[in-house]
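# below: sequence and its predicted model.
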Amino acid sequence: MDVVRCTLCKDAVAPMYCEVCHIDLCKDCVVEHLSDTDGFHKVVSLKQFLLTLRYNSVCPNHPTKQCEQHCEECNVRVCGICVSSKEHDQHKKEDILKILTTKKALIQKDLLELKNSVYSKYQEAAENIPIQRADVRKHSEQEIAALNEQREALHKEIDTIVQRMMTEINEMDKQYTPAIEKQEHVINKTMNEIKQVILDLKSLLETSDVGLVCKYKSKIEEFRKLPPKLKIFLPNFLPQKINREQLLKQFGSLSIFSIKTEEQGYTMPSPEAESSPSARPLLDVPRLITDIPTYYLYNVSCLSDEEIWTSGDNKIMKLYNLKGELLKSVKTKSGYQPEGISVTRSGGLVYADSEDCSINLVSGTQIQTLIKLRDWKPRGLCSTFSGDLLVIMDHDVEYLSSDYDDDDDDYADDATKVVRYSGSTETQTIKRDDQGERLYSIGYGIKFLCENRNMDICVADHSQGNILTSDNDRIHIIGQDGHFLRFIHNCGVQDSSGLCVDSRDNLFVAELRTGKVKKLQYYKSTD
């Protein structure tokens, strides 16, 4: 049997085995491995592990035999009898211990990715469902209100039309009524005259007075001419047949309803998909790729490689493309400017509000409060690649005084800190790096941080108009383990404020006074 070498040092013989991490260990590396506080370990002798493995590797087809190999084509463990059988004779086989080690390592890697990355992403998606449901309900209510408003508008128009026609009818009534009354008066007067003439004629027929009869003159011609007939042409309402299609066009219509699923733009790449940034060398001089004109800036955060969220000295957060074109605007819940903004893995926008000491999530048209702070004010934040939130905060009341002692370490440690949150639970507090240096200066200067794909934390401190030091505008990068990596400077950055990185680890820097966002490359290309 080949000698088993230590997985860590690659040199010494490994008599021990960690059943949790599934690695072989020499005696010297056992101590170092057990001192790792990041996880639980169970180290046993390699011999004991192999005996246990052998005990658990009884052949399912030949119970008296132990399986020492694994058939890759059939994906089953096999014993010596199985190997010599025709069923597995031409199949590729591997040592079962090697297969076990490889599979356990894969299981461990998948477990960590599911726990630390994938599950948190699904949690975000689940948390977004009630917001999406509320958005749908709110949208439906708005559309129903719009329908009622249109209905009222149409009713109002119909009422106006009817009222106008009724007014016209009344006006016409006022005009033809006097004409009829005049005609009536003329006819009645003539009729009275005719009645009187009839009485007079009857008297003449009965009288014996020859003189009265001789004086009679006929008026029959006068009465034969009848009065003119009054002709009135009254208007008639001509109702049109209601055309539902035309009415629908006039009233309006609903747009097409559809339910679609789309791939999310924030799928986490597998560890093998891209080389780790920590394995890539840094450029000696960072390269300016482009600058994007916007407005007076404090913060910047990448929604994608082509779109960036920004915020400045007002309550409005704005989404731009790399051409500087405004795509979208969102107002803060409190009506005050945000202290920091960041985009989550699922594409939601989170912002810090020092006015009400809260961290908020913008999703669709809804703003949800995620975290409420007590005695601390948020001064900046970023959403990490693991789904956590890193929040910079200053003490709310006690450290507002300007007469602080910058050399008082206890005072400084209690003035400003960075806190890591998993959901709304505080999981880590960072005040200094491993060299004992404070990450930020004391006071309410503008402070920023961001994280790259290797979980390196980049921090910037804009107190007194400088970045971390008082002699130049520069940014420093802190490694995942807290070690200082390097400065980024001499790249034409002026009055730097917000920071963020895209999926290719290009660094976006917001310039406070120029209103520009500068895109910098500080890692060497992997091409």
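Right, received. Where do you want to start? Numbering: from 1, shown residues only.

# can we go C-alpha only for contacts and neighbour counts from here?
Will do.

# and for residue 113, the neighbour number?
Residues within reach of residue 113, counting by other C-alpha atoms under 10 Å, total 17.

# residue 111 now?
13.

# tell me which helix or strand comes right after the strand or helix carrying it.
Using DSSP states H and E, residue 111 maps to helix 96-113. Using DSSP H and E, the helix or strand that follows helix 96-113 towards the C-terminus is helix 119-206.

# mind checking how far the following helix or strand past that following helix is from the chain centre?
Later in the chain than helix 119-206, the nearest helix or strand by DSSP H and E is helix 210-215. Counting by C-alpha atoms, centre = their mean, to the nearest Å, helix 210-215 is centred 116 Å from the centre of its parent chain.

# ok, second structure coming up, stack it against the first:
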Amino acid sequence: MDPHHSAQDVVRCDLCETAIVQMYCDFCHVNLCFACIGKHIADDYQKHIVVPFQNRKSTLIYPKCSTHQNKVCEFLCKECDMSVCSMCTISADKHKGHTFSILYEIYNERKADITKDSEEIENIISATYEEMATDLETQIANLDGEYVKFTTVVTKHGEEWHKEIDNAINKMKNEIEEMKIKHLEILKKHLDEIKQIQSLIEQSLITLKEMEESNEVSVTMEYRSKNKEFRKLPPKVRVSLPTFSPIDSEQLYKSLGSLIPLSFTTDENADTMKKRETSPKELMDEPKLVTTINTGYKYLCNVTCLSEEAFWTCAEVSDMKCFNVKGKVINAIKTKSGERSGDIAVTSDGNLVYCDQKTKTVNKVKSGQIEEVIRLQGWTPLKLCVTSSGDLLVTMCSDDQTPSKVVRYSGSTEKQTILYDDEGKPLYSGSPTIKHISENRNLDICVADCGAGAVVVVKQTGKLRFRYTGHSSTTKNKAFQPLGITTDSQSQILTVDPYNHCIHILDQNGQFLRYIDHCNLKYPWGLCVDKSDNLFVTEYYYSGNVKKINYLQ
């Protein structure tokens, strides 16, 4: 085993390669034992800087002056932006009237900058690029599946069009049959008219023959010619056959729909980086209740911020109401089904989305009109949130009591399903209990699984990061059953603990930080934070209150 590279051996002298190192040359960066010091410095005693090994790399090595031999530069000429020695500073020619800085002080400042840059790269920049890489890897990993789904949608659309085409052809055939019958009726009617006239002509001809053979004067005198009437022929009937004007293949292609061309955008990540570099906010020693807004609901469930001045609410009724912070109702809408909404969220463009457990749909409210976005089969949507990228994350339970799952949607298209951990075990409880969901600033997906008594946090890829099952406390003696969940600008996770009348605050790694158990909270249920980290909390039983709380400073 090489003694110089073995992690099991002590450091040896670089010259003799056998003795244990005691000293170090800060100029040559060489390990030395006591016996080899003289040999090392023999070539030029003054240039070497031999220090104890534990003090290695502690001596500053100044650059040599290019003007004055045997002098080192300990100053910086500000005007010339160059290192100079003490002799240069008193020079009467080259640096006359110039100002100088001490190189040691500049060195220390640069060292501090280096340390700061190193910490920034390690703690912020590197982590940011890791997130970006993970996001791209996730997109690449999901690409085939996404395009399979995309192709399936087009294929399904084609099958539906095949049915529609068959229906249309059958309809056309029926119309052709009806046209044939009408055509036949027209021709027969005209033929009947001609036949009738022909009968009259034949009868007239018989009469004329009889009169030609008769010699009765009176009969001949009474004759009046009808040939004039017969010469006036009835109009000819020309019925044109129906024609078929088919659409060409290009028209058919356009009729089936259109493909929006592939496009991409690049986010200005520099802005995101600057936001991460802002001074972190700290938890207040004691959160402050700012205001209490009474919504008039008896069982108030969820709240989501529209802005810093307004928020939407929903309860155990079909009405969803938007209030301003002064408590005035500024908008209201009823669910399409007439049943209560399961959860609400607001998109980046300010539209309300809600899930309806009766119809198993997720709907968007746009310009006062309700549009169906997602319709599920065999699954019921529980809770939802809007991600930073504009996707929808929906928690849902199965009709057959299999484990619950989280599904990511882009519009109406399913992009990702999160169901099992790396060991194939369900991530979430199977009971149809409430499972609130929120996306953290680091793109983690946080689910408050009430049935499991845990906050389950996975990465954007769906890989489990941690489970939080509550914090031991002598004052919190009821079982931890988290409901509402949200995250703030510090990537902290907040979840309500309704039966202990408090809110748990965790860091992004699942470490408990503190409770919010002041502000006279009674059965907190839903919660959200606005862009300024003001916390809005609903109280479920009877009061119908939304409480606005400051907890960061």
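Happy to help now that I have it. Nothing here was measured: the structure is a model prediction, and the numbers come from that model.

# list the helices and strands the helix holding residue 111 of the first structure packs on?
Helix 96-113 of the first structure makes packing contacts with strand 69-71 when contacts are defined by 3 or more C-alpha pairs under 8 Å, 6 or more residues apart in numbering; DSSP states H and E.

# check the mean deviation of the strand it packs on from the second structure.
Following the fit onto the second structure, the mean deviation recorded for strand 69-71 of the first structure is 9.8 Å by mean C-alpha distance after the TM-score superposition for the first structure.

# what sits up against that strand?
76-79, 88, 91-97, 99 (C-alpha atoms under 8 Å, 6 or more residues apart in numbering).

# can you list the buried residues in stretch 372-388 of the first structure?
Buried residues in stretch 372-388 of the first structure, counting neighbours by 16 or more other C-alpha atoms under 10 Å, are found at 376-388.

# need the distance between the two termini of that stretch.
16 Å (C-alpha to C-alpha, to the nearest Å).

# that one: how far from the chain's middle?
18 Å.

# how big is the angle separating the helix holding residue 111 of the first structure from helix 119-206?
40 degrees (axes from the mean of the first three to the mean of the last three C-alpha atoms, to 10 degrees).

# so for helix 96-113 of the first structure, what gets flagged as buried?
Neighbour-count burial for helix 96-113 of the first structure [16+ other C-alpha under 10 Å]: 96, 99, 101, 104-105, 113.

# I figured residue 514 of the second structure hits residue 507, correct?
No - counting by C-alpha atoms under 8 Å, residue 507 is not a contact partner of residue 514 of the second structure; they are 9.8 Å apart.

# strands of the stretch 351-500 of the second structure, residue ranges please.
Secondary structure of the stretch 351-500 of the second structure (DSSP state E, counting those that start in this stretch): strands located at 352-356, 361-366, 369-375, 379-386, 392-398, 405-410, 413-418, 435-439, 445-449, 454-458, 464-468, 485-487, 493-497.

# give me the neighbour count for the closest residue to residue 440 of the first structure other than its chain neighbours.
Nearest residue to residue 440 of the first structure in three dimensions, chain neighbours excluded: residue 461, at 5.9 Å (C-alpha to C-alpha, 6 or more residues apart in numbering). The number of residues packed near residue 461 of the first structure is 25, by other C-alpha under 10 Å.

# residue 461 of the first structure and residue 141 of the first structure: what is the separation?
For residue 461 of the first structure, the distance to residue 141 of the first structure - C-alpha to C-alpha - is 46 Å.

# show me the contacts for residue 300 of the first structure.
With C-alpha under 8 Å, 6+ apart, residue 300 of the first structure has these contacts: 308-311, 341-342, 498-500, 508-510, 517.

# mean shift between the helix holding residue 111 of the first structure and the second structure?
Compared with the second structure, helix 96-113 of the first structure is 3.5 Å away on average (mean C-alpha distance after the TM-score superposition for the first structure).

# the equivalent of residue 56 of the second structure over in the first structure sits in which helix or strand?
Applying TM-score structural alignment, one finds that residue 56 of the second structure aligns to residue 48 in the first structure. Using DSSP H and E, residue 48 of the first structure sits within helix 46-55.

# which secondary structure elements does that helix contact?
strand 16-18.

# next helix or strand past the strand it packs on?
With DSSP H and E, the next secondary element past strand 16-18 of the first structure is strand 23-25.

# helices or strands up against that next one?
So strand 23-25 of the first structure, by 3+ C-alpha pairs under 8 Å, 6+ apart, packs with strand 16-18.

# in the second structure, what range does the strand it packs on match?
On the basis of TM-score structural alignment, strand 16-18 of the first structure is assigned to no residues in the second structure.

# how far off centre is that strand?
Relative to its chain's centre, strand 16-18 of the first structure lies at 47 Å (C-alpha atoms, centre = their mean).

# please apply the same query to stretch 320-333 of the second structure.
Counting by C-alpha atoms, centre = their mean, stretch 320-333 of the second structure comes out at 27 Å from the chain centroid.

# quick one: it aligns where in the first structure?
Counting by TM-score structural alignment, stretch 320-333 of the second structure has no counterpart in the first structure.

# what about that stretch, start to end distance?
Note: stretch 320-333 of the second structure ends 5 Å apart using C-alpha to C-alpha.

# what lies in contact with that stretch?
293-295, 309-314, 319, 334-335, 341, 368.

# repeat that for 6 Å
Stretch 320-333 of the second structure has contacts (C-alpha atoms under 6 Å, 6 or more residues apart in numbering) with 293, 309-314, 319.

# in the residues you listed, find the pair that's most separated.
309 and 319 (20.4 Å; C-alpha to C-alpha).

# which one of the two is surrounded by more residues?
Taking other C-alpha under 10 Å, residue 309 of the second structure and residue 319 do not tie; residue 319 has more neighbours (17 against 11).

# quick check: that one touching residue 341?
No - counting by C-alpha atoms under 6 Å, residue 319 of the second structure does not reach residue 341; the two are 8.2 Å apart.
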